[in-house]
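Q: Model the following, please.
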Amino acid sequence: MDWAELRLAVPRNGGAWPSDTPRIAGLSSFGVSGTNAHAVMEAINTDGAPASSPNRRALAYASDHREAAGYVAGLYEELGFDAVDASPLSESWPLEHPRPAFPIFPVTKERLFAYLTTARRAA
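A: Modelled structure (predicted):
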């Protein structure tokens, strides 16, 4: 593979994101016990709003680890989004695409919570 020709970077330390490129990143975690996780993320930083804003966008998260869940919730809040906890992972299936709690449009905390609590498993 010719890495020089790819529009791909493997950062080794923090730095500014080029302003002329989309903010899309991949994250992979390979656990010793065989647990692997992969995510592709695209910047959503234009939708953030102060905590008291009406119709503030909500994002859901799920984890079996309280410390990790708290970190993600804090990060969402810091970026201007309401955090909705869908933990534990075993019960986070409503967040899967194309379930109702996987909205492709911005939703409020109340609506996202309603989607999570009213979702039904497929038969």
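
Q: Please make it C-alpha for all contacts and neighbour counts, starting now.
A: Noted.

Q: How many residues are close by residue 82?
A: By the measure other Cα atoms under 10 Å, the count of residues near residue 82 is 26.

Q: same question, residue 85
A: Neighbours of residue 85 using other Cα under 10 Å come to 18.

Q: Which residue ranges of this structure form helices?
A: Per DSSP state H, the chain carries helices over the ranges 66-79, 109-118.

Q: to the chain's geometric centre, what's the distance from the longest one?
A: The gap between the average C-alpha position of helix 66-79 and the chain average comes to 10 Å, counting by Cα atoms, centre = their mean, to the nearest Å.

Q: just to revisit the earlier point, will you turn the helices of the chain into JSON lines that also has distance to residue 97 and mean neighbour count?
A: Formatted as JSON lines, these follow (distance: least, Cα to Cα, whole Å; neighbours: other Cα atoms under 10 Å):
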{"stretch": "helix 66-79", "distance to residue 97": "20", "mean neighbour count": "15"}
{"stretch": "helix 109-118", "distance to residue 97": "13", "mean neighbour count": "16"}
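
Q: here's the other one to compare against:
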Amino acid sequence: MTTYGLIGSGNIGGTLARLLLDAGHEVVLSNSRGPETLSDLVASLGAGARAATVEEAAAAAEIAVVTIPLKAVDQVPAAPLAGKVVIDTCNYYPQRDGQIAELDDESTTTSELVQRQLPDAKVVKAFNNIYFEHLRTQGQPHGTPGRRALPVAGDDAAAKATVIALLDSIGFDAVDAGPLTEGWRWQRDTLAYVVPAPEAELRDLLARAKRYRDQTPEDVAEVQEQIRRAFGG
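A: Predicted structure coming up:
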């Protein structure tokens, strides 16, 4: 059993908390508004779940999950996460997060920003390209033909292996997509974003990814069609 500290308890955080509990782990949930605002969620999750402050959740975590708007990453405490695996689910939405110049010019990636905020943590990018309802419903047993795969990136091989094992335990295959610098390949509005794909197809989508500055109108249309199909449109 592992204690997971969730920094952020929205759609992805709450869904992941349920999957983690079902897999036999404990979860400590937190958000920016305080533990008292999480009482209903904790009650619905049941035994093994509790609410805490962000600092407390970070300190209690054996593995942490940062699942918050990217604009709030600078509020994640670094000291209690030093040396720990930190799963980053964040995406950059300028209309929500404001303009971030180094993401706009593609000189860095979202997960590299998280790693910069948490210099002594072992940041692994995962869960950012799956809709929370799909996370809840699309997991399948190990070995199921066509099981959905999710991409993982990180600079620490052991940390990535830990997250890949977690994915398998909650119903998903994984593709090791390399270091954090490769995380742009499945950021929002790319071919692999929110698209249910088994391992071989996901590898192809990641290989075909284009940076925003290189996308043609045809590329944008293909991405939009992929997203539409992912939601049954």
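
Q: hang on, the earlier thing: columns distance to residue 14 of structure 1 on top of the helices of structure 1, output as CSV?
A: Shown next, in CSV, are the helices of structure 1 (distance: least, Cα to Cα, whole Å):
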stretch, distance to residue 14 of structure 1
helix 66-79, 17
helix 109-118, 31
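
Q: mind checking which of those helices is nearest residue 11 of structure 1?
A: The closest approach between residue 11 of structure 1 and any of the helices of structure 1, judged by Cα to Cα, belongs to helix 66-79 at 20.6 Å.

Q: now the closest one: which residue numbers in structure 2?
A: On the basis of TM-score structural alignment, helix 66-79 of structure 1 is assigned to residues 157-170 in structure 2.

Q: what comes into contact with the matching stretch?
A: Stretch 157-170 of structure 2 has contacts (Cα atoms under 8 Å, 6 or more residues apart in numbering) with 19-20, 23, 85, 87, 122-124, 139-140, 142, 150, 152-154, 173-174, 176.

Q: mind redoing it with 6 Å?
A: With Cα atoms under 6 Å, 6 or more residues apart in numbering as the test, stretch 157-170 of structure 2 has contacts from 85, 174.

Q: circling back to that earlier point, which stretch among the helices of structure 1 approaches residue 96 of structure 1 most closely?
A: Within these, the stretch nearest residue 96 of structure 1 is helix 109-118; the backing value is 10.9 Å (Cα to Cα).

Q: Read off where the closest one ends up in structure 2.
A: Using TM-score structural alignment, helix 109-118 of structure 1 pairs with 199-208 in structure 2.

Q: chain center to that stretch: distance?
A: With Cα atoms, centre = their mean as the basis, stretch 199-208 of structure 2 stands 18 Å off its chain's centre.

Q: for stretch 38-50 of structure 1, same thing?
A: 7 Å.

Q: First residue to last residue on that stretch, what's the distance there?
A: Length of stretch 38-50 of structure 1, first residue to last, Cα to Cα, to the nearest Å: 30 Å.

Q: Can you pull out the residues in contact with that stretch?
A: Here stretch 38-50 of structure 1 has contacts from 23, 24, 25, 26, 27, 28, 79, 80, 81, using Cα under 6 Å, 6+ apart.

Q: Filter those down to the ones in strands?
A: Per DSSP state E, strands hold the following members of the contacts of stretch 38-50 of structure 1: 24, 25, 26, 27, 28.

Q: out of these, which is most surrounded?
A: residue 25 (13 neighbours).

Q: any idea how far the nearest residue to it once chain neighbours are set aside is from residue 122 of structure 1?
A: Closest residue in space to residue 25 of structure 1, ignoring its immediate chain neighbours: residue 41 at 5.3 Å, by Cα to Cα, 6 or more residues apart in numbering. With distances taken as Cα to Cα, residue 41 of structure 1 is found 27 Å from residue 122 of structure 1.

Q: How are the strands of structure 2 distributed by residue range?
A: Listed in chain order, the strands of structure 2 (DSSP E) span 3-7, 26-30, 49-51, 63-66, 85-88, 122-125, 149-154, 173-176.

Q: Deepest-packed of those strands, please.
A: Highest mean neighbour count among the strands of structure 2 (mean count of other Cα atoms under 10 Å): strand 122-125, with a mean of 28.

Q: Please state the offset of that strand from the chain centre?
A: Relative to its chain's centre, strand 122-125 of structure 2 lies at 9 Å (Cα atoms, centre = their mean).
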